[in-house]
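sequence and predicted structure, then a few things I'm wondering about:
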Amino acid sequence: MTRFFLATILTLIANFSFAQVVTPDSTETIKEIKDSIYIAETENVKGKDKVLHAEPLFIDLIRDLGARKGEKEWNVGFGMTDRKTFDSYSGLIEYEWAPVNRLGFEVELPFTFYYPTDTGISKNDIPQSRLNSLKLATQFSFFVSEKHSTSMAIGYIHEFELTSFNKYGKDKLLKGNIYNPFFVAAKRWGDNFHTLLYTGPLIEHHFKDNSLQTTWQINSNFHYMISGTRNFIGIEFNKELHKGDFDMTIRPQMRLGITDNLLVGIITGIPINRENQRFSSFVRLIYEPKHKKKYV
């Protein structure tokens, strides 16, 4: 029932969004502009340089590359993953902002609930539902070139891993740390095509046995943004390398503007190796307070 409900929601959103994308806008036709209006809104304003880039929806950035002071954004996400004998339902609440030009911060609360799908599996045989962590992050864009439509940034994510709900009051609340420095490079090709690379090590420090585990993340992205809109379609290739084991999940996605300051992102996950999981889906709602258009 839950899967059917989620599939129905995603289908309705996708159908509504597709209608938005393909409906011709007579105003835009009359203007006969060459560049995307949204590119002009982002780049042709006074102040620090900033290049419009399509931001991936699953592993998103801390803040826009070349962020300008005062920018802020709320994200709420919900997803489901089929893991053969059980399903995991994930969610997040996230707030990001830029206190000064090119520097962004983020606070995120990710959580996961697990339910068995195999009648021979009990809840004790699967991972326990929990608020995964308190995630704090920062990102600094050290190179922004409107001339070359290129931006680069470095950043750091720190997660305070938390114990499962059923162990509250019985076990230590904090079970470990995750250290994740990363590097981002992005380039827009012409007005519509966007590429982005996001990579870095994810180091898990478990307090129970004081062990360290390192996983390398290499995430490459390709997007096509519809001219004159904030809508795009694209794909993420989320790759992980851990102790010689390589895993990749392909995530087709689309982002659509619902109102001037509200967007929705829809993502599907397709693992190339199904030993740990099968298909997944994720929806992200993006709200930008006090978003104002700046036409030139």
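Noted; the coordinates are in hand.

from here on, contacts and neighbour counts on C-alpha atoms
Will do.

what about V45, which SS state?
Three-state assignment for V45 (DSSP: H, G, I helix; E, B strand; the rest coil): coil.

give the contact list for S88.
M80, T81, D82, T112, F113, Y114, Y115 (CA atoms under 8 Å, 6 or more residues apart in numbering).

tell me where the chain has helices.
For the chain, the helices defined by DSSP state H cover 2-22, 26-31, 37-43.

tell me which residues of the first one are tucked away?
Within helix 2-22, the residues scored as buried using 16 or more other CA atoms under 10 Å are L6, L10, I13, A14, S17.

equivalent analysis for the last one, please.
Under the neighbour-count criterion of 16+ other CA under 10 Å, helix 37-43 has I37, Y38, I39, A40, T42, E43 buried.

who's in contact with I218?
L197, Y198, T199, G200, N238, K239, E240.

go again using 10 Å as the cut-off
By CA atoms under 10 Å, 6 or more residues apart in numbering, the residues touching I218 are 182-183, 197-201, 237-241, 248.

ok, of those residues, which come out buried?
Here, 16+ other CA under 10 Å leaves F182, F183, L197, Y198, T199, G200, P201, F237, N238, K239, E240, M248 buried among the contacts of I218.

of those, which belong to strands?
F182, F183, L197, Y198, T199, G200, P201, F237, N238, K239, E240, M248 (DSSP state E).

what about the residue nearest to the third one when sequence neighbours are not counted, neighbour count?
With CA to CA, 6 or more residues apart in numbering as the criterion, L197 has its nearest non-adjacent residue at 4.7 Å, and that residue is S220. Neighbours of S220 under the rule other CA atoms under 10 Å: 19.

second one coming, line it up with the first:
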Amino acid sequence: MSLKYSLRIVLFSTLVLCSISIFGQVTKQERDSIYISETEDQKGLSPKVLHAEPLYIDLIRDLGARKGEREWNVGFGVNDNNDYEEYEALIEYEWAPVDRLGLEIELPFQFYYDRRESSNADPLPQSRLEGLQFAAQYSFLVSPKYNLSMAGGYLHSFTMNAFNRYDSGRLFTGNKMSPFLVVAKRLGSNFHSLVYSGPVWERGFSGFENEFFYQIHTSFHYMITGTRNFIGLEINKIIVDGKLETTLRPQMRLGISDHLMIGIVTGIPIEANNDRFSTFFRLIYEPKTKH
């Protein structure tokens, strides 16, 4: 694109914005109010508060979900490790069978690529479908007056064996259990905060493959005026054996159409370990809701 053409676009955009300002059609504050009311103030429907949902550790459904809401997610990520590369992918479906209750089915995959030259190094993790994951979330508090929502939920995963062990071993290897609590607060029209926390137990059927950690995930987002687009920061924290592991995940969400969005996430680990930078993409499709 030439510089002359670019200047024309900038000039035209400036004139349009000035015209809107001069004729007073819609102010910034009014656009925020209109967009928020489209979500919250629908007559005949249950109360709901607009919140920005984190993109990496996402929720089971919107807080205050309304009956009939649905969402498809497809995700893909790359995690850089000193010894290998890890590729993750997921397919998930969320829906609300009744007001305030969200359900989810997810299939998370992990694939590994060895880039070490030595054949005597420690064996890599094996590529696998991590498990069949089911989750439920119920919003027990929805307060439009205070822009506040709270929900409790439970996630259960039937963990699975590596692909190359399907013939020689059992298909399912154990259970992963994770009750959680979510608290979200919108500050004004554009700023959003959220806390997601709870323990995670993983127990193998053999009785020896046990793991326990506690997760505390916080997020802060700024939603662009009158849109579903946002930029923000998700801080993923887990406590394992008394040690805190933290990963910062700057992120952004862009609306492609009325029902399709894309999320882009970068992972930056704080502690010095084998993990390095990571990238994650999430494609979000929300079919039109029939109330």
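Nice, I can see it. Owing to the predicted nature of the structure, the values given are computational and were not obtained by experimental measurement.

take the contacts of I218 of the first structure and lay them out in a markdown table including distance to S151 of the first structure.
As requested, those are exported to a markdown table (distance: CA to CA, whole Å):
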| residue | distance to S151 of the first structure |
| --- | --- |
| F182 | 14 |
| F183 | 11 |
| L197 | 11 |
| Y198 | 12 |
| T199 | 15 |
| G200 | 17 |
| P201 | 21 |
| F237 | 20 |
| N238 | 20 |
| K239 | 22 |
| E240 | 24 |
| L241 | 26 |
| M248 | 25 |
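
burial check on V107 of the first structure, number of neighbours?
By other CA under 10 Å, neighbour count at V107 of the first structure equals 18.

likewise the one 3 residues further on?
Look at P110 of the first structure: counted by other CA under 10 Å, it has 19 neighbours.

who's in contact with it?
76-78, 90-94, 130-135.

matching residues in the first structure for stretch 133-151 of the second structure?
Using TM-score structural alignment, stretch 133-151 of the second structure corresponds to residues 135-153 of the first structure.

stretch 77-88 of the second structure now?
Going by TM-score structural alignment, stretch 77-88 of the second structure sits over residues 79-90 in the first structure.

out of the helices of the first structure, flag the one nearest V144 of the first structure.
Evaluated over the helices of the first structure, closeness to V144 of the first structure peaks at helix 37-43, with 11.1 Å, by CA to CA.

that closest one packs against which elements?
Applying 3 or more CA pairs under 10 Å, 6 or more residues apart in numbering; DSSP states H and E, we find helix 37-43 of the first structure packed against no helix or strand.

can you find the partner of N273 of the second structure in the first structure?
Under the alignment (TM-score structural alignment), N273 of the second structure pairs with E275 in the first structure.

contact partners for the aligned partner of M177 of the second structure in the first structure?
In the first structure, M177 of the second structure lines up with Y179, judged by TM-score structural alignment. Contact partners of Y179 of the first structure, counting by CA under 10 Å, 6+ apart, are Y156, I157, H158, E159, F160, P201, L202, I203, E204, H205, T214.

now do the third one against F105 of the first structure, distance only.
It stands for H158 of the first structure. For H158 of the first structure, the distance to F105 of the first structure equals 12 Å [CA to CA, to the nearest Å].

ok, back up a step: export the buried residues of helix 37-43 of the first structure to a markdown table and tack on distance to I30 of the first structure?
Below are the buried residues of helix 37-43 of the first structure laid out as a markdown table (distance: CA to CA, whole Å):
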| residue | distance to I30 of the first structure |
| --- | --- |
| I37 | 13 |
| Y38 | 17 |
| I39 | 18 |
| A40 | 17 |
| T42 | 22 |
| E43 | 22 |
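
now, which of those sits nearest G190 of the first structure?
Closest to G190 of the first structure, out of all of these and judged by CA to CA, is I39, at 10.8 Å.

show the contacting residues for the closest one.
If you count contacts by CA under 10 Å, 6+ apart, then I39 of the first structure has K50, V51, L52, H53, D191, N192, S227, G228, T229, R230, Y295 around it.

just the buried subset of those, please.
Using 16+ other CA under 10 Å, the buried ones in the contacts of I39 of the first structure are K50, V51, L52, H53, D191, N192, S227, G228, R230.

for the counterpart of the fifth one in the second structure, list the residues it contacts.
With the correspondence set by TM-score structural alignment, D191 of the first structure lines up against S189 in the second structure. Taking CA under 10 Å, 6+ apart as the criterion, S189 of the second structure is in contact with 29, 32-33, 35-36, 50-51, 147, 222-226.

strands of the first structure, start to end?
Under DSSP E, the first structure gives strands at 72-82, 86-100, 103-116, 130-131, 133-145, 150-162, 174-189, 193-206, 211-225, 232-242, 245-259, 262-271, 280-287.

re the thing from before, are there residues contacting both of H158 and F105 of the first structure? Which ones?
L136, A137, T138.

closest to Y168 of the first structure among the residues you listed?
Lowest distance from Y168 of the first structure to the shared contacts of H158 and F105 of the first structure (CA to CA) belongs to L136, with 22.0 Å.

now do the closest residue to the closest one other than its chain neighbours against I157 of the first structure, distance only.
Ranked by CA to CA, 6+ apart and with sequence neighbours excluded, the top spatial neighbour of L136 of the first structure is V107, at 4.9 Å. Distance, V107 of the first structure to I157 of the first structure, by CA to CA: 10 Å.

and whatever residue of the second structure lines up with the residue nearest to L136 of the first structure, how far is that from Q126 of the second structure?
Alignment note (TM-score structural alignment): V107 of the first structure maps to I105 of the second structure. Distance of I105 of the second structure to Q126 of the second structure, given as CA to CA: 23 Å.
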